[in-house]
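Enquirer: return atomic coordinates for the entry below.
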Amino acid sequence: MMYNYLKLDDETQIAYSDPQEDGTVRIAVERPVDGGFDAAFCSLPLCQWHDTEGFTREELNFLTDIVRNNAPLIYRLSREAGKGSLHFANQVVTPPPTPTVALRVAENGPKGYIRPRYADRSATVPRT
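Expert: A predicted model of the protein is given here:
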C-alpha cells in the first residue's frame, strides 16, 4: 500500500510504501501533466531511480535530495503505517492516515531551501 508523504508547489506528489520484506521502502513520485502523469520510482535506502518518465536528471537530483533528507521520517512513518492495519473476521480496520506534509520552496531563501507546511494544522513540526 502507498501513502502520501508530500506535495510540492508544482503538484508533484511523493508517496511511500509499507516496509518490504527486505527492509526497503518503495518511493513513488508523480506529477500531473496534460493527458497523464510523469512518474519515477525508487527504493530506500539506495534511492536509485528506475522506471522514470518525464523527469529531467536535474529534477531527479532534486527529488533524491528530498527523499534522502527525509529518509528517517519516511522510514518511521512506513513502519507505523505497516503496523496500522488490524484484521478482524476478514475485515480490515485501518486507522486514519498520517497528515500529509506539503513543502514549498521559499522564494527568498537560499537555493534548495524548503520550509515544511503541514496540511493538518493540528500537527506540529518536529524539532531536531
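
Enquirer: C-alpha from now on. contacts and neighbour counts both.
Expert: OK.

Enquirer: which stretches of the protein form strands?
Expert: For the chain, the strands defined by DSSP state E cover 2-7, 13-19, 25-33, 36-44, 50-53, 86-88, 91-93, 101-105, 114-118.

Enquirer: identify the residues contacting His50.
Expert: Taking C-alpha atoms under 8 Å, 6 or more residues apart in numbering, we find His50 in contact with 40-42.

Enquirer: second input sequence below; structure requested for side-by-side comparison:
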Amino acid sequence: MDSQGNVQIRIETPVEGGFNSLGCVLPSYRITEQVGYSQQEVDALMDFLRRNVHLIMEFAQTGGFENASAV
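Expert: Sure thing, here's the model as predicted:
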C-alpha cells in the first residue's frame, strides 16, 4: 500500500508462450495494463476484485497474506 492508500494488483495467468496479465490500482479500480485477456475475462477478474477488495486492502495494510492469515 502506498502513502495515499493505493494498492497495485497484478493478476497473471500462464498461457502457451507466456502470460496473460492484468494490472489494476485499488481502490479506484483503474486498469493500468491488460494483455491477452478477453473483455469477458477482464470483467470477471474485475468482479473478483470488487468482491474481495476489503480483504485485499486489509492484507496490504497488515503486511500481506502471511501476516493476515494463519499460514
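
Enquirer: still on that earlier bit, now the strands of the first structure in TSV, with distance to Ala71 of the first structure?
Expert: TSV is the format used below for the strands of the first structure (distance: least, C-alpha to C-alpha, whole Å):
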stretch	distance to Ala71 of the first structure
strand 2-7	11
strand 13-19	10
strand 25-33	9
strand 36-44	7
strand 50-53	18
strand 86-88	26
strand 91-93	27
strand 101-105	14
strand 114-118	15
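
Enquirer: just name the most buried of those strands.
Expert: Of all these, strand 13-19 carries the top mean neighbour count, a mean of 22, counting by mean count of other C-alpha atoms under 10 Å.

Enquirer: who touches that strand?
Expert: 1-7, 25-31, 74-75, 78-79, 81-82.

Enquirer: repeat for stretch 7-23 of the second structure
Expert: With C-alpha under 8 Å, 6+ apart as the criterion, stretch 7-23 of the second structure contacts 1, 24-27, 31-37, 42, 57, 60.
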